[in-house]
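Enquirer: Dropping the sequence and predicted coords here.
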Amino acid sequence: MFYGNWEMSPQVLKWLIPLGILDLVLKSLSLWQAARKGQKWWFIALLLVNSAGILPGVYLLTHPEKKTRRQ
């Protein structure tokens, strides 16, 4: 069987590492926001579904955090 060469080129790593960090940041923000709002089903979906940042992005865009006025 042919397994190929598992080494990654520097070009691939140049894009893969920042995209992985962006996915981690989006997922962390969306999980934190869903937990604070008590949205159990969104939290479970965001935790279990690995969608490469698509689902966390959709959540953050459709459920913006409301700004409160501090006095």
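Expert: Perfect, thanks for sending it.
Enquirer: contacts, neighbours, all on C-alpha from now
Expert: Fine.
Enquirer: contacts for stretch 31-46?
Expert: By Cα atoms under 8 Å, 6 or more residues apart in numbering, the residues outside stretch 31-46 that reach it are 27, 30, 47, 55-56, 65.
Enquirer: buried residues in it?
Expert: 31, 33-34, 42-43, 46 (16 or more other Cα atoms under 10 Å).
Enquirer: Make TSV out of the residues you listed and add distance to residue 16.
Expert: Formatted as TSV, the buried residues of stretch 31-46 follow (distance: Cα to Cα, whole Å):
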residue	distance to residue 16
31	22
33	26
34	27
42	27
43	26
46	21
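Enquirer: try it against this one:
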Amino acid sequence: MALFELITNPWFIILVMIWTLPWKGVALWKSARHKQKVWFIVLLLVNTLAILEIIYLGFFQKKKKHK
């Protein structure tokens, strides 16, 4: 019962949104800029509390080539 009370608490939901939205925004922006359509769709549709977004940003985004 305590878990249900936690996830229905408005402050918890606001905290989760504050945590998730910046990660999702950056990951979506970078995947769109690099024309990674599959990643963009997955990141847009799947909500993993920013875990998938952090994994994408850390390991799967295309890196800039330094000249």
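Expert: Structure's in. What do you need? Bear in mind the structure is a predicted one, so any value in this text is a computation, not a measurement.
Enquirer: one step back: now, the most widely separated pair of the contacts of stretch 31-46 of structure 1?
Expert: Based on Cα to Cα, the longest span within those runs between 47 and 65 and measures 19.1 Å.
Enquirer: higher neighbour count, those two?
Expert: residue 47 (14 against 11; other Cα atoms under 10 Å).
Enquirer: gap between the more buried one and residue 24 of structure 1?
Expert: 11 Å (Cα to Cα, to the nearest Å).
Enquirer: On the three-state scheme, the one residue sitting closest to the centre of structure 1 is what?
Expert: The residue lying closest to the centre of structure 1 (Cα atoms, centre = their mean) is residue 27, at 2.9 Å. At residue 27 of structure 1, secondary structure determined by DSSP: H, G, I helix; E, B strand; the rest coil is helix.
Enquirer: Could you double-check that it sits in contact with residue 59?
Expert: No. Counting by Cα atoms under 8 Å, residue 27 of structure 1 stays clear of residue 59, with 9.7 Å between them.
Enquirer: What does residue 17 of structure 1 correspond to in structure 2?
Expert: Aligned counterpart of residue 17 of structure 1 in structure 2: residue 14 (TM-score structural alignment).
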